[in-house]
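Q: Pasting the sequence and the predicted model now:
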Amino acid sequence: MLGNLTGVHLIAILFIILLMFGAPKLPALARSLGQSMKILRKEVGGDAETPVEAQPSNTKTDAS
């Protein structure tokens, strides 16, 4: 009987259990997930969101 369960079925079961027992914690979970995604996008984007002050200068000065 359990051999017929696929990944989609297991995800649906886990989602229902989460809704039944973790409903009060869902807003905090969603907020945490959103913050994690924001950090991930920032890290993956890298140079696009780096402030001007933090970027290395490519100008060379003569030391002579």
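A: Cool, the structure landed.
Q: Please make it C-alpha for all contacts and neighbour counts, starting now.
A: Will do.
Q: Residue 19: neighbouring residues, count only.
A: Burial of residue 19 is recorded as 13 neighbouring residues (other C-alpha atoms under 10 Å).
Q: let's bring in a second model and compare:
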Amino acid sequence: MGALSPGHWAIVAVVLLVLFGSKKLPDAARGLGRSLRILKSEVGELQADEQPAELGDPDPVKRLSA
């Protein structure tokens, strides 16, 4: 009777989250969204930087020796 089951711990965690974390949850979600947008744009820039090298002359040695 003294031990709590995992289900009880889950209920306690949800209650604590609602009571103490509800003010910070929207800010955390906003920060996560911003971080993901920055990451997505950086990955896009990296792919854009690599793309012209791939689409350019397929054999740059031929171009230099010609």
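A: Received, thanks. Predicted model only: the values in this text are computed from it and were never measured.
Q: what's the TM between chain one and chain two?
A: Remark: TM-score between the superposed chains equals 0.49 [TM-score structural alignment, normalised by the length of structure 1]; 54 aligned residues with a C-alpha RMSD of 3.0 Å.
Q: Please go through structure 2 and pick out the longest helix.
A: Here the longest helix in structure 2 is taken by residue count, with DSSP state H as the criterion, and it is helix 25-55.
Q: helices or strands next to the helix or strand just after it in the packing?
A: If you walk from helix 25-55 of structure 2 toward the C-terminus, the next helix or strand you reach (DSSP states H and E) is helix 60-65. Contacting helix 60-65 of structure 2 under the criterion 3 or more C-alpha pairs under 8 Å, 6 or more residues apart in numbering; DSSP states H and E is no other helix or strand.
Q: Figure out the helix or strand that residue 33 of structure 1 lives in.
A: helix 26-45.
Q: er, residue 19 of structure 1 I mean
A: When elements are assigned from DSSP H and E, residue 19 of structure 1 belongs to helix 7-21.
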